[in-house]
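In: Based on what follows, work out the 3D shape:
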Amino acid sequence: MAEAQEQTHDRAACKRVDDGISRVFQLLGKRWTGPIVSVLVSQPAYFADLRRAIPGISERMLSDRLSELALAGLLVREVDEGPPLRVSYRLTEAGAALEPALRELALWAKTHLPEGSPCTVATRT
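Out: Have a look, this model is predicted:
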């Protein structure tokens, strides 16, 4: 019997993570990416507005994450010819389709990661 349990355990240990889940978390699991998308879900935003909406993010990090999201096809960068020259960002249809999942994650966090928990305290910088 112990041998049968060991074989079952070995098979379970070899089970691979779904490729889709891996791809999603490789992109959205990066620090700051979720908050950027969540801000853009409600409306397009200028770079400066995004920076103000996400306390603690540097200009360089915001620029890097926006580039990654654009490369992944989740957002579009639009240059508004000036003066002054301004750059705005809006979600594509694929990016906007994340809204229900983000809403569910926010509800989950309110239930399972209450304010003041070690996870929420550590991310406030």
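In: CA only for contacts and neighbour counts going forward, please
Out: Noted.
In: And for residue 28, nearest residue in space, chain neighbours not counted?
Out: residue 34 (5.9 Å; Cα to Cα, 6 or more residues apart in numbering).
In: where do the helices sit along the chain?
Out: 2-14, 19-28, 33-42, 47-53, 59-71, 93-96, 99-112, 118-123 (DSSP state H).
In: Distance of the residue nearest the centre of the chain relative to residue 5?
Out: For the chain, the residue nearest the mean C-alpha position is residue 34 (2.4 Å; Cα atoms, centre = their mean). Distance, residue 34 to residue 5, by Cα to Cα, to the nearest Å: 40 Å.
In: Second chain to compare with the first, below:
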Amino acid sequence: MADVGDAHHDPRMCDAGLARAFEFLGKRWNGVILGTLLGGSASFSEVRRAIGGISDSVLSDRLAELGRAGLVLRTVCEGPPVTVVYRLTDRGQALLPALTELSVWAADNLPAAAR
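Out: Have a look, this model is predicted:
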């Protein structure tokens, strides 16, 4: 007897996990922020400088969103001066192979953006 779920499966449908991943990582700046933090922990200003073109308010919103998703950890370091450092959690680090492969694919297959 065939599984009921298989009866309605369209082989052209995008995998649900892949769709969720791109919905989240495809949100402007999320993937780039994660890629920036793959190099190690960084302060807010270091992340902003590394990315360029992102406003403080959008960066703050995206970092908070990535934190709620369990991918980024925000740590307040007592001063003076008091600083805030962001780093990837283990879940965020687990994206390293996928982000690395996407970067290699983009370098090989997408034209460089004019600056």
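In: Quick check: TM-score for this pair?
Out: After superposition, the two chains reach a TM-score (TM-score structural alignment, normalised by the length of the second structure) of 0.85; 107 aligned residues with a Cα RMSD of 1.7 Å.
In: Trace the residue nearest to the centre of the first structure over to the second structure, please.
Out: When the second structure is aligned by TM-score structural alignment, the residue opposite residue 34 of the first structure is residue 31.
In: What separation is there between its match and residue 37 of the second structure?
Out: From residue 31 of the second structure to residue 37 of the second structure the distance is 10 Å (Cα to Cα).
In: What is the aligned counterpart of residue 58 of the first structure in the second structure?
Out: Residue 58 of the first structure maps onto residue 55 in the second structure when the alignment is built from TM-score structural alignment.
In: Give me the nearest residue to that match, chain neighbours excluded.
Out: Closest to residue 55 of the second structure by Cα to Cα, 6+ apart is residue 48, at 8.0 Å.
In: Check residue 91 of the second structure too.
Out: With Cα to Cα, 6+ apart, the residue lying closest to residue 91 of the second structure is residue 71, at 5.5 Å.
In: To which residue of the first structure is the one you found aligned?
Out: In the first structure, residue 71 of the second structure lands on residue 74 (TM-score structural alignment).
In: my read: that match touches residue 91, true?
Out: Yes. Using Cα atoms under 8 Å, residue 74 of the first structure is in contact with residue 91, at 5.7 Å.
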